[in-house]
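Participant: Next one to model:
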Amino acid sequence: MKSVQVVTRWTLGALLCSTACWGSNKVLLCAEDDFYPYSAGQRGKSVGLTVELMRAAFTEAGLDVEFRPEPYNRCLESVKRGKYVATFDTAKTPDRKQDYLWSTRPLTHIRMLTWGPAGLPQKKIDYADLRGQRVGVAMGYEYPAELLNDRNIIKVHSQSEATNLRNVAAGRLAFTLVDARVAHILINKHDLADKVAHYGEISTLPIYAVFSLTHPQAETTLAHFERGWGKLRAKGGVKRIEDNWPTLSQASLTQLKVE
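Facilitator: Next up is the predicted model:
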């Protein structure tokens, strides 16, 4: 009878674990595959700033973590359905706030810059300046409510932020909003340095780790993450990891005059 009980409990535990964990000390997460330098897939592996932050936090909690790179919207849906225990790089927008368990603190902050064609007058572009203009947004990505809720701003949807920047350079869009770190990478990759320019920081979005409301291990995994994140912050590990990743210099962000 004792051996039957052991087998039954092991089988039940394996079923509950599903694809989200690989044993008592390993966690499987869904990671966005196209958001470099935060989270991206390279040769089947996840790399990036927030990938490193997630790994470091779970390491502090005594857990190993494995990442499965997938498209962002698929990660969100898979976590919602309980296929994965968590994903990350998610902004707490009203339409998503009730869909997940959220980390207490953000992993980092997205610094949204307004990008337009090079050569415009050097003034900061704000939401009022975007009214009546064609502004590129990437489908499924989070943007400030001031942009999304303003019907006078013409939102043009595309598959990626790279597409939006290229369309600005080609004159098909007036502006787009892209994070400073992401833009730094995309502009160099697509040779856009002389074709687009930023016109100031328009918003800052905190991004979080989000955990499933339906996966049976989610609350426990979130508790492990919170404990590890606290240890990582206390020893200065969060700042050290952030400092290793490129961004536009603060000096370049303060050169624009506000009119």
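Participant: can we go C-alpha only for contacts and neighbour counts from here?
Facilitator: Will do.
Participant: Find the residue closest to the residue nearest the centre of the chain in space, skipping its chain neighbours.
Facilitator: Centroid check for the chain by C-alpha atoms, centre = their mean gives D89 as the closest residue, at 2.5 Å. Distances taken as C-alpha to C-alpha, 6 or more residues apart in numbering put I207 closest to D89, at 5.0 Å, once the chain neighbours are dropped.
Participant: want to put them side by side, so please do this one too:
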Amino acid sequence: MKLQILLLIFLIPSVSSAEYRIKLAAENSWPPYSNEAGEGISKDKIQRAFDSVGVDVEFIVVPYARALFLAQSGKVDGAFNVTKQKSTLDKFVFGKVPIVQVKASFYYHKESDLNFNTVDEIPAGTSIALIRDYEYGEPYENSKHKFNEVRVSSQKQIIKLLQLKRVDMAIMFDDVAEYYLSELKLNKNEIKKGHINHTSDIFVAFNKHKKLSEVILLLDEGLKQTHISYSD
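Facilitator: Okay, the predicted model is just below:
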């Protein structure tokens, strides 16, 4: 009997521990969600979700614009942290379950008298500091042609532009602004935080042309199974 059991074990085809293997691009300048090493809240949640559903995932770390390019061109399977809006829906496919939800607000020089409630209130010609290739919500996208955008590659540059009054205002994600103010050892009031511009659900953006529908469904399932709140 023992011999028969052993024979059966050897006759069963070997199965990989993971049916799917994918590669994702992580951005390198959005802590606490994705720092210069690609580590942070987003990667932790994606890794945990894929582990729970048996998907092997490899990460590479690049600037955000490069991550989007690699995902769109198919050199990687997807990139994060991306919001769903017309400009991204035209290029990528998304699951239904976000990695995280984040808030972005208007920021000004600490002595500024500006304090807009919505994008619609911002006058034409206003100079606004933003991160290159980031998405800032549909209302902003619909109005951005009116503004003088100053697109930079790092959050530190945005803070410096505000401090030096080189721009009228900026839009920053609140957790990210708080992180960099702390890293730069600046008081929280060194720049003035205004009203919320938008709240975004943040996703993995997947390449449109690869057969990834099963992986996307598995990520959704894994995120549901392993949901952890990172809110304060």
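Participant: How far does stretch 177-195 of structure 1 stretch from one end to the other?
Facilitator: Length of stretch 177-195 of structure 1, first residue to last, C-alpha to C-alpha, to the nearest Å: 16 Å.
Participant: what's the spacing between that stretch and its chain's center?
Facilitator: 17 Å (C-alpha atoms, centre = their mean, to the nearest Å).
Participant: Buried residues, it. List them.
Facilitator: Using 16 or more other C-alpha atoms under 10 Å as the test for burial, stretch 177-195 of structure 1 gives 177-187, 192, 195.
Participant: Going along the chain, name the strands of structure 2.
Facilitator: Secondary structure of structure 2 (DSSP state E): strands at 20-27, 55-62, 78-83, 92-93, 100-109, 127-131, 148-152, 169-173, 191-207.
Participant: Quick one: map the residue nearest to the centre of structure 1 onto structure 2.
Facilitator: For D89 of structure 1, the aligned residue in structure 2 is N81 (criterion: TM-score structural alignment).
Participant: what ranges do the helices span in structure 2?
Facilitator: All helices of structure 2, identified by DSSP state H, fall at 2-11, 41-52, 64-73, 86-89, 138-143, 155-163, 174-183, 213-225.
Participant: L130 of structure 2 is nearest to which of those?
Facilitator: Smallest distance to L130 of structure 2 across the helices of structure 2 (C-alpha to C-alpha): 7.0 Å, for helix 155-163.
Participant: Report all helices and strands that the closest one contacts.
Facilitator: The contact analysis (3 or more C-alpha pairs under 8 Å, 6 or more residues apart in numbering; DSSP states H and E) places helix 155-163 of structure 2 against strand 100-109, strand 127-131, strand 169-173, helix 174-183, strand 191-207.
Participant: so where in structure 1 does the third one end up aligned?
Facilitator: In this case it means strand 169-173 of structure 2. Using TM-score structural alignment, strand 169-173 of structure 2 lines up with residues 175-179 of structure 1.
Participant: possible to save the helices of structure 2 as TSV with distance to A26 of structure 2?
Facilitator: Shown next, in TSV, are the helices of structure 2 (distance: least, C-alpha to C-alpha, whole Å):
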stretch	distance to A26 of structure 2
helix 2-11	41
helix 41-52	8
helix 64-73	7
helix 86-89	16
helix 138-143	24
helix 155-163	17
helix 174-183	16
helix 213-225	16
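Participant: now G200 of structure 1: how far from L76 of structure 1?
Facilitator: From G200 of structure 1 over to L76 of structure 1 the distance is 30 Å, taken as C-alpha to C-alpha.
Participant: How about L148 of structure 1?
Facilitator: The gap separating L148 of structure 1 from L76 of structure 1 is 20 Å, by C-alpha to C-alpha.
Participant: Ok, T104 of structure 1 next?
Facilitator: Counting by C-alpha to C-alpha, the gap from T104 of structure 1 to L76 of structure 1 is 18 Å.
Participant: if we can go back for a sec, who's more crowded, L148 and L76 of structure 1?
Facilitator: Neighbours per residue (other C-alpha atoms under 10 Å) separate L148 of structure 1 from L76, with L76 holding more: 27 against 14.
Participant: For the residue mapped onto that one from structure 2, list the residues it contacts.
Facilitator: Counting by TM-score structural alignment, L76 of structure 1 lines up with L68 in structure 2. With contact set as C-alpha atoms under 8 Å, 6 or more residues apart in numbering, L68 of structure 2 has these partners: 25, 78-79.
Participant: now V150 of structure 2
Facilitator: Residues near V150 of structure 2 by C-alpha under 8 Å, 6+ apart: 127-130, 167.
Participant: Count the residues that sit near whichever residue in structure 1 pairs up with S127 of structure 2.
Facilitator: Residue correspondence to structure 1 (TM-score structural alignment): S127 of structure 2 is matched to R134. By other C-alpha under 10 Å, the residues close to R134 of structure 1 number 19.
Participant: and what of R131 of structure 1?
Facilitator: Per other C-alpha under 10 Å, the neighbour tally for R131 of structure 1 reads 15.
Participant: gap between the residue nearest to it when sequence neighbours are not counted and A128 of structure 1?
Facilitator: Spatially, and ignoring its direct neighbours in sequence, R131 of structure 1 is nearest to I153 (4.4 Å; C-alpha to C-alpha, 6+ apart). Per C-alpha to C-alpha, I153 of structure 1 is found 9 Å from A128 of structure 1.
Participant: Which one's more surrounded, these two?
Facilitator: I153 (19 against 12).
Participant: Could you check how far the more buried one is from V137 of structure 1?
Facilitator: 11 Å.
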